[in-house]
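Chemist: Attaching a predicted model along with its sequence, questions to come.
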Amino acid sequence: MNGTELWGIDNLPYGVASTADGGAQVVTRLGDDVIELATLAKADSVRKWARIFDNSSLNPFLTQGRSSWSAAREWLQAILRDDERKGLVAAATKPLADVTLHLPVQIADYVDFYASEQHATNVGSIFRPDGAALTPNWKHLPIGYHGRSGTVVVSGTDVVRPVGQRKGKDDPEPLFGPSVRLDIEAEVGFIVGGETEVGTRVSVDEAGEHLFGVALFNDWSARDIQAWEYVPLGPFLGKSFASTLSPWITPMEALKAAKLPLPAQDPKPLDYLRGDDLFGLDLELEVRLNDTVVSRPPYKKMYWSPTQMLAHLTVNGASLRDGDLFASGTVSGDARDQRGSLLELAWSGKEPVRLDDGTERSFLEDGDIVTITATAPAPDGGRLALGEVSGRIIPSV
């Protein structure tokens, strides 16, 4: 499948890009080109979009809300289909290779969930081999933690191996130094728009009004640092050193054909987690470590809906801000080659993953490059691409 099919008019993700001779502005991707949306809107005499898209982040667009997001997409698709305005489009078009892509959103708050039953079961089996894999609360609420928004970086940014405290089972005392169990987490991120006031809630059926789009996400994890620090308050330095976001955000409207029913939820969730707008997404992820495909996790297996995650996030009165990001947690499937982390793939080091060059990995080594890609069903029966997320591990400083 070529780039034009994967990145066609039914896709049209949003990003932010700059050229050597121009400032950053909001863009979309069509095939192997980007279209500068502020430039296009000015040429088409659409002042509203020209003003909103002439920015170095999508945040001013996020504030506009669902009706404006839909109107902008309709305008863009109409102008791309209009033969009389082809010249305007051509003048705003640049080859993808000639632009620099930036973090598309100024991240406000960042929350990471734990929404894959398969991932949670695998992790529980590794850490609690003689007990229940799932904790008693897992099927009653979408578990999550509040992360550090300031260390969300755009795809292509090097990731410095973190340092911190760790204590293995055979270490008499805690050690300090670089993580030796550095891992990936193949995830799907959701970008939020439409601010709410502190003390208010967003219901399951209202959540869709705030879900702007989807972007691939890698929540890098230092498993040894995490294991020593997370009792009793949860992840901290083992997660906060870097999280990588794709430069492309796929609008929820482009993913209508990808929506499907959730897996059966038993026991039935509490009332605030119920509603009519419950859905999964038929996204097919691929995780590549250097030149080897090590996993193909299916997002359609996820237990909790994005609308349930957002409803739970706000049920205590926590406000939403334009540019909020929440992520799904590691995406894993039933099969071994569908696990979305090395912790699971190598079963905590007991079953190392063999790469195509003959080397093995239990966890990441300096110089390793991890790339996550994904596709989704298109309205015409084809596939849409989601923007990749990639990062290289470099030595600690």
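Modeler: Everything's here; your move. Please read these numbers as outputs of a predicted model, since none were measured by experiment.
Chemist: use CA for all of it now, contacts and neighbours both
Modeler: OK.
Chemist: Which residue ranges of the stretch 201-350 of the chain form strands?
Modeler: Remark: strands of the stretch 201-350 of the chain, listed N- to C-terminal, are 211-218, 221-222, 243-245, 250-251, 259-260, 280-281, 284-289, 292-295, 325-327; assignment by DSSP state E, counting those that start in this stretch.
Chemist: putting a second one here so we can go through both:
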Amino acid sequence: MSLSSWVPGADASPYNASCLPYGVADGSVVVRIGDHVLFLDGVFGGGVFASASLNAFMASGPHEWRDARERIQRLLTDERFRGAAEPHLKPLSEVTLGMPFEVADYVDFYCSLEHASNLGRMFRPDEEPLKPNWRHLPVGYHGRSGTVVPSGTPVRRPSGQRGAGDFGPSRKLDIEVELGFVVGVPAEGPVRTSDFASHVFGVTLVNDWSARDIQAWEYVPLGPFLGKSFATSVSPWVVPLDALSAARVPGRGQDPAPLPYLERAEPWGLDLGFEVELNGEVVSRPPYAGMYWTPDQMLAHMTVNGATIRTGDLYASGTVSGEDAAQRGSFIELTWNGADPVKLSDGSVRAFLEDGDTVTITATGPGADGVPIALGEVSGTITPA
């Protein structure tokens, strides 16, 4: 089956027939094709698609996911089905996108060797950058699902304790460029690395906003809390795992070898390139392929103690950062905790985010036949405390 689409402009778009991310528009499940969306309840007669979230479809399992994707691709690439699909196609500019899924639980990991090392050098200069456990397990924390918000939601500057007797708005508001993984099929743990694709439906872009001054004061000894829980933004699009087949790579080498339950059964590293814009200007391009821990390992570790996973669970990679200074996925790294501010083309500088700043994160990866695909975007604007 040819993946050339009859939808105007789709073949030249990274949202082509090899991509087909799912979302929710005007209260119904849709697929994006180029600059249009296809309403799936219209073409398939309702069912799991007649919903204001992807949860029912995600719970249906891998067989149904693949069947639906093949049917959608056929509808959008075969002229014989154009008459059936075209009445349910609308320009993206004419619909309102919503939260793509109902979030059950949210877990955030810390899987970039470069990010963890940078923060270690910054805050523990007289010690080894990594804590002794870091190369033995994917470090993470349980976040707050209730403050996971869709892209475009304004982010109010949080207030909190910044030190002993010091309370007020965060002075070090930051971003974290992350890739999120959305669970479709529930399970009682442990879940093996080999079963990753049987449970995880797809990926979404994540910005885990962080108040670094609140975080620094509160996190010892139990970890992130109020410095993280005020907002986590996600893209309106969830890209199915099957769309990422050309992006899969073996994953970074690990030393020491992980314990048996963390051994990789399949290549689930992902060759994805991120881009961070501050007020429309690119300030960083983090690469995902170098992440130390892969998503199958994150899922296995998250459930090895018997913890359950549910439809709509979201777990994220932690900040994506590369080896070069221009590949860092947070402002605390880009500016080295404010010591070396980012200089913008208008002459202004940023150590951390100011009120009115807008941050937009995008990502792309290789698709079928070498045609790039897009993973959407996640954006937010800072409003005053």
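Modeler: Structure received. It should be emphasised that the depicted structure is a prediction, and the values quoted were computed from it without experimental measurement.
Chemist: care to give me the TM-score?
Modeler: Comparison of the two superposed chains (TM-score structural alignment, normalised by the length of structure 2) gives a TM-score of 0.96, and 377 aligned residues with a Cα RMSD of 1.1 Å.
Chemist: re earlier: arrange the strands of the stretch 201-350 of structure 1 in CSV, one row each, with mean neighbour count as further columns.
Modeler: Putting these into CSV (neighbours: other Cα atoms under 10 Å) gives the following:
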stretch, mean neighbour count
strand 211-218, 26
strand 221-222, 26
strand 243-245, 26
strand 250-251, 24
strand 259-260, 15
strand 280-281, 21
strand 284-289, 21
strand 292-295, 19
strand 325-327, 26
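Chemist: Nearest to residue 66 of structure 1, out of those?
Modeler: Using Cα to Cα as the measure, strand 211-218 is the one of these that comes nearest residue 66 of structure 1, at 7.6 Å.
Chemist: so how far is the closest one from its chain's centroid?
Modeler: A distance of 4 Å separates the C-alpha centroid of strand 211-218 of structure 1 from that of its chain, computed with Cα atoms, centre = their mean, to the nearest Å.
Chemist: and that strand, which stretch of structure 2?
Modeler: Residues 200-207 of structure 2 are where strand 211-218 of structure 1 lands when matched by TM-score structural alignment.
Chemist: Equivalent analysis for stretch 66-76 of structure 1, please.
Modeler: Residue correspondence for stretch 66-76 of structure 1 in structure 2, counting by TM-score structural alignment: residues 62-72.
Chemist: From the rest of the structure, what touches that stretch?
Modeler: Outside stretch 62-72 of structure 2, the residues within contact range by Cα atoms under 8 Å, 6 or more residues apart in numbering are 57, 58, 197, 198, 199, 201, 242.
Chemist: Inside helices: which ones of those residues?
Modeler: With helices taken from DSSP state H, the overlap with the contacts of stretch 62-72 of structure 2 comprises 57, 58, 197, 198, 199.
Chemist: Of the residues you listed, just the buried ones, ChimeraX syntax please.
Modeler: Command for ChimeraX, covering only those of those found buried under the criterion 16 or more other Cα atoms under 10 Å:
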select :57,58,197,199
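Chemist: Which pair of the ones in helices among the contacts of stretch 62-72 of structure 2 spans the longest distance?
Modeler: Within those, two members stand farthest from each other by Cα to Cα: 57 and 197, at 15.3 Å.
Chemist: What residue in structure 1 is paired with residue 98 of structure 2?
Modeler: In structure 1, residue 98 of structure 2 lands on residue 102 (TM-score structural alignment).
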